[in-house]
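Enquirer: Sharing a model that was predicted from the sequence below.
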Amino acid sequence: MKNISLIEGKAVLWFVLICILLCTNLILAKKSVIPAAKIKAGLSLRKENLHQVQIKKITGTVTDNQGQLPGVTVFIKGKSVTVITDFDGKYVIDASSTDTLVFSFMGYKTIEVPVNGNTTINMRLQEDATALQEVKVNAGYYSVKESERTGSIARITSKDIERQPVTNVLASMQGRMAGVDIIQDGGTAGGGFQIKIRGRNSIRADGNEPLFVIDGVPYSSESIGSPGTSTAMASQMSPLNSINPADIESIEVLKDADATAIYGSRGANGVVLISTKKGKAGKTKFSISATTGVGTATRFVALMNTDQYLAMRRQGYANDGVPFGATAYDVNGTWDQSRSTNWQKELLGGSALIQNIQASVSGGSSTTNYLLSGNYRTEGTVLPADFRYNKGAVHYSMNHVSDNSKFRIQFGANYTTQDNLQAATDLTLTAKYLAPNAPALYDADGRINWENNTFDNPIATLQGIFCSKTNDLVSNLQLSYQLGGGFEVKTNFGFTDLQQSENRILPSTIYNPAYAVGSDNSVLYMNNTKRKSWIIEPQLRWQRDFGKSSLDVLIGGTKQQQTTERLFQSGIGFTNNSLITNFASATTKNILNSDTFLYRYYAYFGRLNYIYDEKYIVNVTGRKDGSSRFGPGRQFATFGAVGAAWIFSKESFVSENSFLSYGKFRMSYGITGNDQIGDYQFYDTYAATGANYQGITGLQPTRLYNADFGWETNRKLEGAIETGFFKDQIFLTASYYSNRSSDQLVGIPMPATTGFSSLTSNLDATVQNNGFEFTLRTVNFSKGNFNWSTNFTYSASRNTLLSFPGLAGSTSATRYVIGQPLDIAKLYHLTGVNSNSGVYEFEDVTGDGLISIADKQTLVDLSPKFFGGLQNQFQYKNWQLDFLIQFVKKQAYDYISNVPGGTPYNQSTNLTDAWQKVGDQSLHQLNTAGLNSMATVAYNRYAESDAVVTDGSYVRLKNVYLSYDLPLKMLKEVNCKLFVQGQNILTFTPYRGGDPEFRFSGFLPPLRVISGGMTLTF
């Protein structure tokens, strides 16, 4: 309780601080705004003397889908009369009834409207896809026009993110970015995601995470919590859940060397830049959005019904030649053999209620603006229990520029608190294994049904709980000053503070009372994680134009420190289950793991960008990194890249009237590094032996010192062409890349005589990723009130292990093959079912007459062959429709039980075709009640054979968004939008093992979410 009070106290302190800052900004904004009486709604730049027609004042308001638009140019066609909309999007212009008004704003379609005697003309502008080449793209330490970038950068904006009912930022990126492969780890709220940018570079599974940067502050994506507490999830909790998707303005993913090399060792696996929303000048604007939705499981496995199951069980006993056992309650008549329950629907088929509310206030003057937003989200569960996931977030942003525009200050803070209560044990595997004629969960009195102690009721396990509380702060401050002469000095400051506590509580009441398990067997697992980091990055920038030449030079430095503390404990035995949350009450207390990690990082970086004649571009970046994770003498390394682009559409041989409106070739090559190996890996380390000698616990060495422990290096090459046709109505990008990662940080096998199995070191192994990426953006129709545009992405890649010295004699020989991908599986080859014995048979590759691990020579590539997405956006008057179709081509493991058919576990309907008698030609071996050891061994080999690999490809209606802007004639200052949205709506796949995206059959798959809501802006 003391910890909770402390957390609440911090939350209150932050809230008070934010309120003080907001009030200060409001006062500053009020003082800096010119009184309304002294300002006209529009600024007339020039007026012509019109004598022959009657001139009237035309007034109106210009808006977009988000609200009023200040700064829009409104002019009379063919005349030099121009005004600019004010902070509220309002304008006043003098025009005649025969004039035509033109509304123009960068990034939006230019619209012409005849006056026709009207005195009020309100206009709503639509985004112009053909103007996207002028959009500034965030490249980390600098921004660049889309048309002038030399690197490979994928981007989505808030308009894509806010249309999805998701809680993790990675979910909003799925299927929308070429080269970015994202897989959800499970449907349990708070779970994680896997992300790979252009394939797997490191042999180590934990060495392929990209760098995440939030408003210039690096954010660790390393999973929090412990595998010992979050066992009900397919993966540990993701810290990225702390980022509220509604607060994000844009996400840029840096992929090639030119884009990532400026981040040095941290950019080997790509960089994900997250920019949060900022305030805008104008009157105070309020916005509130509320949604309510329902989440359900996407797909279930086709399992046997009662008749099929009982037939399988009877065959098993008949094949073993034994009568039904006394404990074979499902088949010996103890349980009702006419009863049939679909346990997947019973245990996982519920509806998770999902509610979300988001509110914000923003505004300010031309020199000071602010944004304050808050979010609260709650998610239920599909399990038959009262579990929930609650998340609250506060986001604040303040920007100020001096009157002479030389000094700028930007401050931002995001504070998130999460309270997650879930089942300690996932029931997904239980729902697949349970006999379809198993008894009801509850008896006639509503109590847990143990069916006379013949039934281990799965509902009782839901009394075991997993609870997690996470509080996360990410803050940033940026100061800059224009020195004159093209020089600008800037400094970024960042601070993050994450604190998490999670418990796994297993009371004795989860067991059948007949077992007489008392509270002295109740168990409490506790894990506490604290992670703090700070960063300082001073920078100096110089820009200068020389005739046709433009030069942009940036130099800077980085100093970062991160401290992580983890404490994992267990308590066993309590006098009463009511005391189980009190660790001090445990009879036996164990410290299972206690670690403190300190990570220090230093760097110097620079960038030189040269543009000649607006069509020849060279970009050179470099960084010298220092990391505390490596041994003395190996802590520093230098990385760099060069990128070049030629905008050939500006050459004289391309006429202005050509159908080719834009064309660019670009190439890049560079070297980045990787230090994702964990802390203190090069040191001698020791662990307690657990043995006590004369009151002293002994220590034993666990790792050998290696002073030569150094960086992984990644060499990246890319070539691309970008072309626009018919004024960029069709825009195509095609790129080829080849990345080679060497000096792999792995465990090199050691002789047993050394006392160690391996030594963590740099292995001269090389991994290559090469592939093609293809993006297409088209404006299919844009006229009047109807607009239709399409975005298409396609990625195809190949991962190859080029070299691995000593592979044949290492422990990795059973996992990897030179010339093959890292994600292969080495499997037995199933040749069929022996028609005489009725058991599975496999190819004897070695020819020694035995089936052993050496015969696992069939290779199956489980990495995607290609993937992508097709997005369509429609707009008709006040209606908007947006949907995304995601597709993946891959192979995957089919669902099979861990035990052979005939045992008291339900099976896939595939196993109904089982061998029964000599001479049968069947796809599956005979059933056994568990006494046929030959069949059991064969089944275990079957589970590791190519027979269980199937087509896991799918096409999924990933996201749908439909909205309607409700016209409120009585409330002209209020914009009201009604919308419905969905995620994981519909899936087309030949895969029968459940959800084709999901990798873990024993955990809850991703949910289908459908929600509706309303947004008010005023």
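Expert: Good, I have the coordinates.
Enquirer: from here on, contacts and neighbour counts on C-alpha atoms
Expert: Noted.
Enquirer: center of the protein - which residue?
Expert: residue 170 (1.8 Å; CA atoms, centre = their mean).
Enquirer: how far away is that one from residue 375?
Expert: Applying CA to CA, to the nearest Å, the value for residue 170 to residue 375 is 18 Å.
Enquirer: Below is an additional structure, to be compared with the one above:
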Amino acid sequence: MNKFLNNQGSTLLKQLWLVGLLLICGALHGSPLTMWQQTQQPITGTVRDAQGVLPGVTVLIKGKTSGTLTDENGQFSITATATDILVFSYMGYKTMEVGVGNQTIFSITLEEDTTQLKEVVLNAGYYSVKDKERTGSISRITAKDIETQPVTNVLATMQGRMAGVSITQTSGVPGAGFDIQIRGRNSLRADGNSPLYIIDGMPLGTESLGNSSFLSGSILPGAGVNALSTLNPADIESIEVLKDADATAIYGSRGANGVVLITTKKAKSGKTTLTANVFSGVGQIARRLNLMNTEQYLAMRRQAFENDGIATYPTFAHDINGTWDQNRYTDWQKELIGNTSQHRQVDVGIQGGSEFTKLLLKMTNYQETSVFHGDFAYKKTAFQFSGNHRSADQKLQLDLSVQYVLDKNNLPGTDLTLDAINLAPNAPALYDADGNLNWENSTWNNPIRQNFEQYVAKTNFLNVGGSLSYQLLPNLEFRTMAGFSDTRLAESKISPSTLYDPAFGLDSSFSFLVRNAGYQQSWSLEPQLHWSTTYQNHTLSLLTGATFQERNFGTYALQATGFSSNSLIYNPSAANVIRILNNSNSVYKYNAVFGRMNYTFNERYILNLTGRRDGSSRFGPGKQFANFGAVGAAWLFSKEALVEKHLPWLSFGKLRSSYGTTGNDQIGDYQYLDTFSSNGLPYQGIIGLQPTRLFNPDFSWETNTKWEAALDLGFLNDRISVTAAYFKNKSGNQLVGIPLPGTTGFTSVQSNFPAEVENSGLELEWSSKNVNRANFSWSTSFNLTFPKNELVSFPDLEGSTFANQYILGEPLNIRMVYQYNGLDSETGLYTFEDFNGDGLIRANDDRKKVVDLTPEFFGGFQNTLTYHKWQLDFLFQFVKQTGPNFNNYKSMPGLSVNQSVDVLNEGQPFSAGFNTQATNAYSFYRNSDAAFGDASFIRLKNIALSYTLPTAKKWHCKLYLQGQNVLTFTNYRGLDPENYSGIRIPPLRVLTLGTQLTF
């Protein structure tokens, strides 16, 4: 017993000693449990949603600054203690908090939260704003919309996806440009309606560097040789379009026609990842004209000669007099523009970094051949670098983004579309038995001859944008944005003597070379101060800054002829004659100061004030500066207690409105000065100068006053979101050429004119999450715009040179034509309305019928469906409009030009050109309302089907099929209702198959 007590006592004594020691340590350093709980340990895990893993999820330790992001596999790693709480947050999902405890490996599933959709942060240029708090009108698309489209131009990715933004593709040739109008046409000048483009804070000049002497004016309409066309869509993270005064006024004069903000992709933290995206595909003309076959064509020709009273066919009528095989048939649309273009892209990127420093490096190579007869190709190689750094104390942040693009476009000198439509179906073969160009005994101009007239454009584009910000005080931040861009173009077109019939006997001395070199170099610097504070229910933020910008622009073009050999045609020094076509350089300088105040009360009443003072070198002394500003207000009425109580189904409701003024200085450089140019005529061995512009220092900015009222609604926890906006913009003080008497030696002088143009319209937007289940989801978005454009005032319009171009109360985009009244039953000729009743049809007196080419409405309808690992996206674009039809650009039926089979059923009179009355009548017919018709269409603009393979966690693979311009539903009489010129390649139908890998 004693031994037992002794042993127990010893044990008890040891335990008491240990407890005492622990108490002492606890008193000095904390309890042992606390010590264990405070031990740092690695925590790992995976974050996913109902569809799969989620990359880019923010993982923070609550109450601390440390955190990380999930990688492309949804995995994360962080160091924490047992008492820490992990916070998982991701846009569009409910934030989740999980205690660490004894667990070191986590599997987290986030639940989608549709109420957070309004938390999306929009880029407004100088500042960012949550979607729910914006007072201005901003439309947005992201990389997920862009990546589903096999296109080469940034603007193509926006078609049909934004209310109030009308975008038209000018041609289907590789590298062709686009026309864009944001809420209508404001300026009487065609070149005064372009929006401002900004890439990562750097304003982008979009003036064409091409030379008008090139026939590329027809092959590349819309100036395909500018920086915007060279930008790589695969490098873009998001595009925001600022539309109303509140959103654009902070850009002053530069935002008169809207602002397009382009943000490139940025690096993300996490382990180093490698991505590769490869696709290849084919493209073809989506629509073709139903033209006559040989039998129908010859029947038309015979009837035409009979109508003209010609019994014997002339010697030059090779198609019908037996010179050409009358049993021959060639589908010239298939032969000349019916090739299948090949599309291929390889996109490789690597990125990674810590929570403080991140880097991204990316390379894209794209190649596309043409649908023309011949070997032509468009190539683009793009490099992108992005880096950002944030200091450990979160005060200093550096961002840098660089894009460098090499662009080469090799095209025929002339678009062969019109030849493909016009050529007689029994015209000769293109090549003879020996494979040489067939001239058929000099009876025709072989269209393939124009392939010798090659056009090549090489463009180098560099854009650098960066920012530096430092938190001076808890509420005060200094930020500087700086940028530099440089675009270089070298284009050439050769016209060798081999493109002429050898029977003409022309040698290389008749060969031509046209060469042009253009450059555009810009820099921009914008220092800013941002201050914000919150007191109880009041939030106030202030922004002030300045802009310093300079742009240098120049082109140099020459024409060389008289070569001793065609092998020397690319060397101007080998020519006998060199003519300088253009040698111009200009400098544009722009300075401004700006400010913004944003005030929010009780998280529901928002006021936004913006002001800017602009200075432009494009105006004379005393006229260079102007003030612009705007006010925007919003009321989040869904947060009112009465609404929350009685309208529980209304999850979001906001009324907003804005009013303000912006300016416009898009008139080109040095317009207010006397200018001179070479007249090319030597006098005593010296080339003289001639005046080209009169001095006028008194004109100044165009002004654009904008007003908008809008209603934003969200239903059923924002599963349905609706926006309705009405806008009215008025542009005045128009910068146009004021007509002058011919005795002055000038036709006009640049000046302000008190004409006013008004754009108004209604924009409707809808987005909904129709189904949201674990294995199946379906979302829809829809936008619809009803635009109206009107010339509301123009003093003495009837007495001006614009009398036959504009009408008060009508849109700017009109055509004044003859009114077609049908065929005369006795003469069989076309008849027209005699408006002045003098018995004659005259251009000035009877060309009074107005055809409005402004769209009645336009929009898009997009859907996204996911099922397990499958995803389907498709977009329908639609436009209701009137446009020029087949009759607008076709020659008179009966001439040696093929026709649509429709003319056989319309009873149109045929003439071979020997009947003067018929010829004159058809001239009126081509300029009448019969040459215009319904150009409305519904187009399956884009479709993308993808499947994510069930692969290992360390790598992912997605297969996809994409289509662009897949189907078009229209009654339009012509090649394409979007590009209705009829003389250019229409937009192509493109189908691609690709693979996306992530390691």
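Expert: Yep, it's here. Nothing here was measured: the structure is a model prediction, and the numbers come from that model.
Enquirer: coming back round to it: residue in the second structure matching the residue nearest to the centre of the first structure?
Expert: Aligned counterpart of residue 170 of the first structure in the second structure: residue 155 (TM-score structural alignment).
Enquirer: quick one: its match from residue 713 of the second structure, how far?
Expert: 29 Å.
Enquirer: And for residue 405 of the second structure?
Expert: Counting by CA to CA, the gap between residue 405 of the second structure and residue 713 of the second structure amounts to 42 Å.
Enquirer: how about the strands of the stretch 751-900 of the second structure, start to end?
Expert: Secondary structure of the stretch 751-900 of the second structure by DSSP state E, counting those that start in this stretch: the strands cover 756-772, 776-793, 814-817, 820-823, 830-832, 849-852, 857-867, 870-880, 882-884.
Enquirer: will you turn the ones you listed into CSV that also has distance to residue 245 of the second structure?
Expert: As requested, these are exported to CSV (distance: least, CA to CA, whole Å):
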stretch, distance to residue 245 of the second structure
strand 756-772, 13
strand 776-793, 17
strand 814-817, 27
strand 820-823, 43
strand 830-832, 46
strand 849-852, 27
strand 857-867, 22
strand 870-880, 26
strand 882-884, 30
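Enquirer: Tell me which of the ones you listed is the most buried.
Expert: The highest mean neighbour count among the strands of the stretch 751-900 of the second structure, using mean count of other CA atoms under 10 Å, belongs to strand 882-884: a mean of 23.
Enquirer: which helices and strands does it pack with?
Expert: strand 932-934 (3 or more CA pairs under 8 Å, 6 or more residues apart in numbering; DSSP states H and E).
Enquirer: still on that earlier bit, look at residue 405 and residue 713 of the second structure and report which has more neighbours.
Expert: Using other CA atoms under 10 Å, the more surrounded residue of residue 405 of the second structure and residue 713 is residue 405, with 23 against 19.
Enquirer: counterpart of the more buried one in the first structure?
Expert: In the first structure, residue 405 of the second structure lands on residue 416 (TM-score structural alignment).
Enquirer: That match contacts residue 472, doesn't it?
Expert: Yes - contact status for residue 416 of the first structure versus residue 472: in contact at 5.2 Å, counting by CA atoms under 8 Å.
Enquirer: Find the residues that touch each one of the two.
Expert: residue 242 (CA atoms under 8 Å, 6 or more residues apart in numbering).
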